[in-house]
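Peer 1: Next comes the sequence, and after it the predicted model I'd like to discuss.
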Amino acid sequence: MTDAILQALRQVCGPADPAQPVALHEPDFRGTEAWAYVRDCLDTGWVSTAGRWVSRFEQELCTATGAAHAVAVSNGTVALRLALHLLGVRAGDEVLLPPLSFVATANAVAHLGAVPHFVDVEPGTLGLDPRAVQQRLEAVAERREGVLRNRDTGRRIAALLPVHVFGHPAAMPELLAVAQAWGLPLLEDAAEALGSWRDGTHCGLFGAMGTLSFNGNKLITTGGGGALLTNNPELAQRARHLSTTAKLPHPWAFEHDAVGWNDRLPNLNAALGVAQLEDLPRRLEAKRQLAERYAAAFAGVAGVELVAEPPDCRSNHWLVSLRFTAPDPTEAEAQRLVVLEAAHAEGLLLRPVWTLLHQLPIYAQAPRGPLPVAEDQAPRLLNLPSSPQLLEGWGA
């Protein structure tokens, strides 16, 4: 199996060299106006959190996603924390989220003094399972004086936080229905899902708010960076105000009407983002072609399958992911380790999925429902090199 997997990887990625490895996902600025836009910031002196490139970046995000409003901030974790705060999450509350996600999803909850509450995922999308959310709420939730609480802990259950894993849209219509039935605000962690759609709606726009990330390994990068998406003008205005230290407009006075944060994205970073957003359609098409190339290469490899694009969705294919299909997840994990070691020795920098969040010591005591699917799937998943420039002719 290992030899067959390595051969399929070579077929897609070309020859690898440990001295010049093939990374998981690399930024690429070729064919863009990045140099000119960044130089404009330097020439004009507008390099900090004000400037025309921030506004233009937000406008371009709205155009790309269909959002009515976008608010650019310094990173994806900050975007999550700010959005949770805007939706009313406070210290001592619980937020329902999947254990299969990058740690930032849970950290953003913890940064507010709130508590992650883990609920199981679907095997297909790898996102939150609406049935598991419904069952978990039926098992532990009760209303006391109009407040939804966890009867086991006494804490308020304050929000539902699904994640679009590897850019594949979660089951949002069903999750939104569960959230509405229980009176829970819904925030989408769409950090990995710029350019991903379900049923004609961009990820991040099903619930009250959604968040994006522009870290260096994302489809579009601003070095760091993140954004909040919403169709609610009041939430957008409040996000912009609190992320700019809650300073009231005035030519010289420093008056602040709330405890805010200094979260805004610098103009210099936004210029990088604009240059790549102009190239977004080509990048998305390249990612689709790369996923198709992987599908063809792995079609005859026994014991593995690619994580597929969900029905009625258009994924950005941020990371192409291989799933080991051995009946026993322990056997699948052992097979994955052999492939990881062989691929890294060859210069192919594959990555396993994140450690499940409830298995991290920092969240081991967090409340959780049964997690059989997450615990079965995590040992099976292996992310493959997914930079769009792996395609021949990219940037030519």
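Peer 2: It's in.

Peer 1: rest of the way, CA atoms for contacts and neighbours
Peer 2: Noted.

Peer 1: Tell me where the chain has helices.
Peer 2: Assigned by DSSP state H, the chain shows helices spanning 2-13, 34-44, 52-65, 76-86, 104-111, 130-140, 172-182, 233-242, 267-277, 280-298, 329-346, 372-377.

Peer 1: Remind me what the third one packs against, helices and strands.
Peer 2: Right, the one you point to is helix 52-65. If you count contacts as 3 or more C-alpha pairs under 8 Å, 6 or more residues apart in numbering; DSSP states H and E, helix 52-65 packs onto strand 69-73, helix 267-277.

Peer 1: and here's the other structure:
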Amino acid sequence: MSKLDDQKILRLLNEVTGRPRGTDDFVPLHEPRFSGNEWVYVKECLNTGWVSSVGSYVDLFEEKVAEAFGVKKAICMVNGTAALHIALLMAGVAENDEVIVPALTFVASANAITYCRAIPHFVDSELATLGLDPDALDSWLDEVAEFRENETFNRRTGRRIAAIVPMHTFGHPVRMSRLLEVAAKWSIPVVEDAAESIGSRLNGNLLGGLGLVGATSFNGNKTITTGGGGALLTNDIDLANKAKHIATTAKKPHKWRFYHDRLGFNYRLPNINAALGCAQLEQVSEVIAAKRHLALAYEAAFKDIEGLRFVVEPEHSQSNYWLNAVILDDPSARDPFLEVTNEQGFGTRPCWMLMNELPMYRNCPSSPLSISQSISSRLVNIPSSAYLGLKFVKSSAHHN
């Protein structure tokens, strides 16, 4: 690893993750933890036959998800991408609109926009949060946007800019207060991509419900999981009811008649997945505490390592540290870092390719992306499973 002490880094990874020295046990990047009532609740679904999109666990899980995100309503769906798709539709995104989204994000953020037959419009991120930079966005809109009849349009393309989608990267909060100021200035609704940020807070406020509508994910690699799943999040009850209707094939309730009053989607979360989610949510505080303790251990371990720095939560925030990350000083050291760590049994990975570098999004509108390019070329995620941090939680409790 160029300019990095690979043996020292491997030794620290062994120490923090608790892998016995000399073993070849693989430490994955992230894996789910099932240590509560998962078997009990799922077995109940199997015993009763309520395994599909109707059942008591769906309603209970939606109540618990809304509570976990501090919103009035959560509508659970088959995955986070589906939830984001419906959230965008609820915000009024329509065909041929543009939607502001960071170039540094998982592809689902851009894909959900495309499912609306809209066009992603990429904006730069900032190093402090790894998320969309509100100041860069404001400057960019000053350059390319204009008001027409109380809506914002891209002067260069003539298309309406219908929404802004901030994504809280690895659980670290975007500067939402400033972003909401920019959105209000331009009269653009905010659709919050909280796929990675359950339990994260900014100025004491939970993420996911700070915009008009939000979306989260319960995929198998997330902080808690339903196997596959997601949820739309909102404080607007009418919007939530409309979202639920559209996500349930837009079928009007009736004892036997099949009448669908508009185009809908078969996106509702099955009861068996919701049962798993209910058990997972019962442990979410413990899981986040373990992940935060793991992050503190990494921060301490890497503080004196030349050539890299551990990514810490932004100011005025409390991150769930969904994925831990280091940023290397030298981009040329990234691939050797990945090769050595993976060869030695640690599941590390690079950041996502920028969206504008993918073939289907190369021609989309974009601001200058110098910070996003820098982060993408230098960031590496390191093992982040909750069970790796449990020993630190127990040690802290013992000392207290």
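Peer 2: Perfect, thanks for sending it. Quantities reported herein were computed from a predicted structural model and do not represent experimental measurements.

Peer 1: quick one on the thing from earlier: the helices of structure 1 into TSV, with extra columns for mean neighbour count and distance to Pro388 of structure 1?
Peer 2: Output for those, formatted as TSV (neighbours: other C-alpha atoms under 10 Å; distance: least, C-alpha to C-alpha, whole Å):
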stretch	mean neighbour count	distance to Pro388 of structure 1
helix 2-13	17	11
helix 34-44	15	18
helix 52-65	20	19
helix 76-86	25	22
helix 104-111	22	25
helix 130-140	17	32
helix 172-182	17	27
helix 233-242	18	32
helix 267-277	25	13
helix 280-298	18	5
helix 329-346	17	20
helix 372-377	17	26
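
Peer 1: so which of those helices comes closest to Glu122 of structure 1?
Peer 2: helix 372-377 (6.8 Å; C-alpha to C-alpha).

Peer 1: what does the closest one correspond to over in structure 2?
Peer 2: Aligned by TM-score structural alignment, helix 372-377 of structure 1 corresponds to residues 370-375 of structure 2.

Peer 1: Then stretch 231-249 of structure 1?
Peer 2: Across structure 2, the stretch matching stretch 231-249 of structure 1 (TM-score structural alignment) is residues 235-253.

Peer 1: Can you give me the end-to-end span of that stretch?
Peer 2: Stretch 235-253 of structure 2 has an end-to-end distance of 24 Å (C-alpha to C-alpha, to the nearest Å).

Peer 1: now for the helices and strands packed on helix 52-65 of structure 1, which one comes closest to Ala378 of structure 1?
Peer 2: Nearest of these (C-alpha to C-alpha): strand 69-73, 30.6 Å.

Peer 1: Please tell me which residues of structure 2 the closest one aligns onto.
Peer 2: Counting by TM-score structural alignment, strand 69-73 of structure 1 corresponds to 73-77 in structure 2.

Peer 1: likewise stretch 197-208 of structure 1?
Peer 2: Stretch 197-208 of structure 1 lines up with residues 201-212 of structure 2 when matched by TM-score structural alignment.

Peer 1: Residues in contact with the matching stretch: which ones?
Peer 2: Under the contact criterion C-alpha atoms under 8 Å, 6 or more residues apart in numbering, stretch 201-212 of structure 2 has outside partners 69-71, 91, 173, 176, 180, 189-194, 197-200, 214-216, 233-236, 316-319.
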